[in-house]
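A.B. asks: what follows is a predicted structure for the sequence shown.
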Amino acid sequence: MDNNQTVHVEVAYALADKQRIVALELPAGSTVRDAVMQSGLDSQFPELDLSSADVGIFGKVVSKPDTQALNDGERVEIYRPLIADPKEVRKQRAAKAKARKQA
């Protein structure tokens, strides 16, 4: 951390066809949710609810973004809601493969 007690982080959000990464300088002690709220990404992605979106740091989900402090250089990622349950999709794929083998 530098002398003026700030952290430099990036906040990222992506859709299939569009992504944005915002670089921020925040006061030391800022939380993951602070960074998300300061990113302003909801102005570019109106469907995005920054106050409740699932978030992570470098691909790992943060379970308490309102209290977890950021470290200098971290990348905060805002996650989109899942369209389908991955377990259910795997079950369906396995059932189709089994049906093909039996045919």
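C.D. replies: Right, received. Where do you want to start?
A.B. asks: when you work out contacts or count neighbours from here on, use the C-alpha atoms and nothing else.
C.D. replies: OK.
A.B. asks: longest helix in this structure, please.
C.D. replies: As assigned by DSSP state H, the longest helix anywhere in the chain is helix 86-102.
A.B. asks: next, the contact list for Glu25, please.
C.D. replies: Listed by C-alpha atoms under 8 Å, 6 or more residues apart in numbering, the contact set of Glu25 reads Thr6, Val7, His8, Val9.
A.B. asks: can you do 6 Å?
C.D. replies: For Glu25, the contact set (C-alpha atoms under 6 Å, 6 or more residues apart in numbering) comprises Val7, His8.
A.B. asks: same deal with Arg75?
C.D. replies: Val9, Glu10, Val11, Ile57, Phe58.
A.B. asks: putting a second one here so we can go through both:
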Amino acid sequence: MASRPEQGGGPGAPAEAIPVSVCYADVGRIWQRELSLPAGSTVADAIEASGFRREFPEVDPTRSGTGVYGRRRPLEHVLHPHDRVEIYRPLVFDPKESRRRRAAHKAAAGQRAQVARRG
């Protein structure tokens, strides 16, 4: 009678591996690594395994933020097969302040146009 192999490869075998990618969009370039990690790995595990910290020592993912497919996720988030871990850049401008400036600029342009029509 032939024996069936155990699920997962038997004692001492690595856990089932899941494919994931880690990416970071820097100014002018996109950095990406494809990885195979043990099931149950976290965002932090993927970042560590990718070599990101060696490539970008000036970027701290704990401060700039991380996500999976455009949704913010903490470093403790457990990954699923084919997840794309994203490391975000710190914001250069406050989006609310930028919106206020655009609105003020648009209002000022509208006032200048009204004055020009009257003149």
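C.D. replies: Ah, there it is. This one's a predicted model, so the numbers in the text were calculated from it and none came from an experiment.
A.B. asks: thinking again about what came up before, the longest helix of structure 1 aligns to what range in structure 2?
C.D. replies: Using TM-score structural alignment, helix 86-102 of structure 1 lines up with residues 95-111 of structure 2.
A.B. asks: how big's the offset between the matching stretch and structure 1?
C.D. replies: On superposition with structure 1, the mean distance recorded for stretch 95-111 of structure 2 (mean C-alpha distance after the TM-score superposition for structure 1) is 0.5 Å.
A.B. asks: contacting residues around stretch 9-24 of structure 1?
C.D. replies: Contacts of stretch 9-24 of structure 1 (C-alpha under 6 Å, 6+ apart): His8, Gly73, Glu74, Arg75, Val76, Glu77, Ile78.
A.B. asks: could you do stretch 92-103 of structure 1 as well?
C.D. replies: With C-alpha under 6 Å, 6+ apart, stretch 92-103 of structure 1 has no contacts at all.
A.B. asks: before we move on, what about stretch 56-66 of structure 2?
C.D. replies: By C-alpha under 6 Å, 6+ apart, the residues outside stretch 56-66 of structure 2 that reach it are Arg72, Arg73, Glu86, Ile87, Tyr88, Arg89, Pro90.
A.B. asks: now the two most distant members of these.
C.D. replies: Comparing all pairs in these by C-alpha to C-alpha, the longest separation belongs to Arg73 and Pro90, at 15.5 Å.
A.B. asks: give me the distance from the longest helix of structure 1 to the chain's centre.
C.D. replies: Taking C-alpha atoms, centre = their mean, to the nearest Å, one finds helix 86-102 of structure 1 lying 29 Å from the centre of the chain it belongs to.
A.B. asks: what do you get for stretch 57-72 of structure 1?
C.D. replies: 10 Å.
A.B. asks: alignment lookup: Trp31 of structure 2 to structure 1.
C.D. replies: Here Trp31 of structure 2 is matched to Arg20 in structure 1, going by TM-score structural alignment.
A.B. asks: PyMOL command to pick out the buried ones of the contacts of stretch 9-24 of structure 1?
C.D. replies: Of those, the buried ones go into a single PyMOL selection, burial set by 16 or more other C-alpha atoms under 10 Å:
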select buried, resi 8+75+76+77+78
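A.B. asks: just the ones of the contacts of stretch 9-24 of structure 1 in strands?
C.D. replies: In strands, defined here by DSSP state E, the members of these are His8, Arg75, Val76, Glu77, Ile78.
A.B. asks: so who does the residue most central in space within structure 2 touch?
C.D. replies: By C-alpha atoms, centre = their mean, structure 2 has its centre lying nearest to Glu86, at 1.5 Å. Contact analysis of Glu86 of structure 2 by C-alpha under 6 Å, 6+ apart lists Val22, Cys23, Thr66, Gly67, Val68.
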